[in-house]
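In: Provided below for reference: sequence and predicted model.
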Amino acid sequence: MASTFLKAIGGLAVLGAAGFAAFVVVTAPDRQELSTWANQGDADLENGRSVFFAGGCSSCHAPAGATGDARLVLSGGAPLKSDFGSFHAPNISSDAEHGIGAWTLAEFGDAMTRGVGRDGEHLYPSFPYGSYARMTPKDINDLYGFMKTLPASDAVAPPHELGFPFNQRVLLGGWKLLFHTSEPRVELTDASDMVKRGQYLVEGPGHCGECHTPRNALGGFESDKWLAGGPNPEGEGTIPNITPGSKSMGSWSESEIVAYLETGFTPDYDSVGGSMVEVQKNMAELSASDREAIAAYLKAIPARD
């Protein structure tokens, strides 16, 4: 009987190893086709600047508390705390050794849209590639071109502080299989060009859902509660509902949303607070038409309680 038992254990071990090997193959990092990035030409730096602020790059990657031009030094920011541990935003400055100055457009694009690092590793979704996946190759090319004009820094960010099993990057392939998609977050029928532009900005570079949409136990969006608010993914407090069903913002007009994004003042003359302060600073850098598009989209999506 002992021999039979050992054989059974051995068989299970072989099956387990085979299953894990299959998992690794199926969920291996998936790069974009190189043709995706071919023939992009010279970057449109003005558009790249706009994409930079829409994407909130400095909010995470500039030094904590940075103001003015220091917000353009992307040396790595304050830790992003979560239920899974603390993530440290890396140096993404133009420094060739410590930043991403020596990366190719394809390497940068794979990180942005597929969550794949330069060395072929899975990136943690604390970097919102789940939203950036909707960005166009042109916008990514223009963004990278603009970022290469910014100051270089030789700072080195500390490693992530994650316990087991979250420190096992191989498992991120399974997370991507479950949650990573470039499909629209909401289906909008007969949407105007302005609403479509707003959808692109909110669901893509603006990555608004990363904070304003509640998540399940594995960190994936609860898709039926898009932008309905929920617990603050970084710790204390809550993030508000910004759909038309919101008790606070649901009654705001499009023009009032536009004014809030530009000035930081609500219709009742309160001012923006918390982590939204940095977001509003970025929104103020966008064109008036882009702020109007964001507002049009937020009024067009389904209302959630």
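Out: That came in fine, so what should we check first?
In: from here on, contacts and neighbour counts on C-alpha atoms
Out: OK.
In: so how far is residue 205 from residue 213?
Out: Distance, residue 213 to residue 205, by Cα to Cα, to the nearest Å: 16 Å.
In: hey, where'd the helices end up in the chain?
Out: 2-26, 45-54, 57-61, 105-114, 129-132, 137-147, 172-179, 193-203, 209-212, 254-263, 276-283, 288-300 (DSSP state H).
In: can you tell which of these is closest to residue 244?
Out: With Cα to Cα as the criterion, residue 244 lies closest to helix 288-300 of the helices of the chain, at 5.8 Å.
In: point out the most buried one among the helices of the chain.
Out: Here the criterion is mean neighbour count by mean count of other Cα atoms under 10 Å, and of these the winner is helix 129-132, at a mean of 26.
In: okay, now the one to match up with it:
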Amino acid sequence: MRIVLGIALALLMSPAASETLVERGAYLVGSVMVCHNCHTPRGPQGFDMSRALSGGQTFDEPAFKVTGSNITPDKDTGIGKWSDAELKHFLVSGVRPDSTKVAPIMPTGFYTVLTARDLDALVAYLRSVPAVPHEVPAPEYRIALKPEVPTYAGKQASEAELADKLARGRYLLTIAHCLECHTPEGPSAVHDFAKASGKGGRTFKGPWGESRSPNITSHAQSGIGAWSDDEIKRAITQGVARDGHKMKPPMAYAGYATMSPQDLDALVAFVRTLPPRE
């Protein structure tokens, strides 16, 4: 009986047999990795999907001022001239084909865990979207940026290990780069992953005003240790906190609302294992 249940769980957690690479890539871009959050222009009513992924939000930080790049297949202003190998290398290294390094607001450090299939899927999907000509401003770097190795990142995952629920949750938490926003930064724009991973406290300014990332560790008072699974899911997918107040962006609630039930369950299960931080 246990063997049968194990096989059933593995099948449930593995990629659907009928799912194409483009479909998988669309799911990753639009749901788990929420790439539109930075790379699609925002209008008064939200994302301008007629110009999807053509370059979006500007981040004006003490360390840099950068705008989300055009990642459509446009050959002049997007990634149309990049080879598949160059695009995959960029996703896990942050190094462009011209050898320049991207600002750390692009969470390539987290993407080091992407499976080979998911890298193929991302490339296939980005090749399939409409090319949109749109030149974004050149990046401005104000201080030397130090490399980071985020918590749970650094090693490519395999499809086989994602059959385990907690391993899959860890993978999803990582490629969704949750700890990028929910870990405070110290000097020189470097995250304190060693001592404060998941503690929250980063401030974000945008059209929504100002928001501050909450503590998502298992701490019973400061974090979400006392929350139910449904309360955590509601916060992720609807932006409603345990006490009922509406939370602000840049958390991409609408994107996370399209995550599969199995992935959402796995993500919540792993979030519960984050060591408590106060």
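Out: Arrived safely, thanks for sending. For clarity, every value in this text was computed on a predicted model and none was experimentally measured.
In: residue in the first structure matching residue 81 of the second structure?
Out: Matched by TM-score structural alignment, residue 81 of the second structure corresponds to residue 102 in the first structure.
In: one more: residue 244 of the second structure?
Out: Counting by TM-score structural alignment, residue 244 of the second structure lines up with residue 269 in the first structure.
In: number of residues surrounding that match?
Out: 9 (other Cα atoms under 10 Å).
In: quick one: it from residue 286 of the first structure, how far?
Out: Applying Cα to Cα, the value for residue 269 of the first structure to residue 286 of the first structure is 22 Å.
In: just residue 113 of the first structure next, same as before
Out: As judged by Cα to Cα, residue 113 of the first structure and residue 286 of the first structure stand 22 Å apart.
In: what's the neighbour count on the residue mapped onto residue 217 of the first structure from the second structure?
Out: Aligning on TM-score structural alignment places residue 217 of the first structure opposite residue 187 in the second structure. The number of residues packed near residue 187 of the second structure is 8, by other Cα under 10 Å.
In: quick one, what contacts residue 187 of the second structure?
Out: Applying Cα atoms under 8 Å, 6 or more residues apart in numbering to residue 187 of the second structure gives no contacts.
In: what do you get for residue 248 of the first structure?
Out: Residue 248 of the first structure makes no contacts at all, as judged by Cα under 8 Å, 6+ apart.
In: what do we get in the second structure for residue 83 of the first structure?
Out: Per TM-score structural alignment, the equivalent position to residue 83 of the first structure in the second structure is residue 62.
In: so the residue nearest to its match when sequence neighbours are not counted versus residue 124 of the second structure, what's the distance?
Out: Spatially, and ignoring its direct neighbours in sequence, residue 62 of the second structure is nearest to residue 142 (7.1 Å; Cα to Cα, 6 or more residues apart in numbering). Plainly put, residue 142 of the second structure is 35 Å away from residue 124 of the second structure if you go by Cα to Cα.
In: residue 115 of the second structure too?
Out: Taking Cα to Cα, one finds residue 115 of the second structure at 14 Å from residue 124 of the second structure.
In: what do we get in the first structure for residue 117 of the second structure?
Out: Checking TM-score structural alignment: residue 117 of the second structure goes with residue 138.
In: residue 93 of the second structure now?
Out: Counting by TM-score structural alignment, residue 93 of the second structure corresponds to residue 114 in the first structure.
In: right, and its match touches residue 133 too?
Out: Yes. Between residue 114 of the first structure and residue 133 there is a contact under Cα atoms under 8 Å: 6.5 Å.
In: ok, the nearest residue to residue 82 of the second structure once chain neighbours are set aside - how many residues close by?
Out: Closest residue to residue 82 of the second structure apart from its sequence neighbours, by Cα to Cα, 6+ apart: residue 97 at 7.2 Å. Using other Cα under 10 Å, residue 97 of the second structure has 16 other residues around it.
In: what about the residue lying closest to residue 125 of the second structure once chain neighbours are set aside, distance to residue 51 of the second structure?
Out: Spatial nearest neighbour of residue 125 of the second structure, excluding adjacent residues (Cα to Cα, 6+ apart): residue 22 at 4.5 Å. To residue 51 of the second structure, residue 22 of the second structure is 19 Å away according to Cα to Cα.
In: same question for residue 242 of the second structure.
Out: For residue 242 of the second structure, the distance to residue 51 of the second structure equals 35 Å [Cα to Cα].
In: which one's more surrounded, those two?
Out: Ranked by neighbour count (other Cα under 10 Å), residue 242 of the second structure and residue 51 place residue 51 first, with 20 against 16.
In: the more buried one contacts residue 129, doesn't it?
Out: No. If you go by Cα under 8 Å, residue 51 of the second structure and residue 129 don't touch, sitting 10.2 Å apart.
In: check contacts around the residue most central in space within the second structure.
Out: Centroid-nearest residue in the second structure, with Cα atoms, centre = their mean: residue 176, separated by 2.8 Å. Counting by Cα under 8 Å, 6+ apart, residue 176 of the second structure touches 32, 33, 34.
In: the same query, at a cut-off of 10 Å, please.
Out: Each residue near residue 176 of the second structure by Cα atoms under 10 Å, 6 or more residues apart in numbering is listed here: 28-29, 31-35, 107, 110-111, 170, 256, 267.
In: closest to residue 210 of the second structure out of those residues?
Out: residue 34 (20.1 Å).
In: I'd like to know how many residues surround that closest one.
Out: Residues within reach of residue 34 of the second structure, counting by other Cα under 10 Å, total 21.
In: same question for residue 241 of the second structure.
Out: The local packing of residue 241 of the second structure (other Cα under 10 Å) involves 16 other residues.
In: shouldn't it be in contact with residue 247?
Out: Yes. Between residue 241 of the second structure and residue 247 there is a contact under Cα atoms under 10 Å: 6.6 Å.
In: which parts of stretch 38-50 of the second structure are buried?
Out: Neighbour counts over stretch 38-50 of the second structure (16 or more other Cα atoms under 10 Å) mark 38, 39, 40, 41, 42, 47, 48 as buried.
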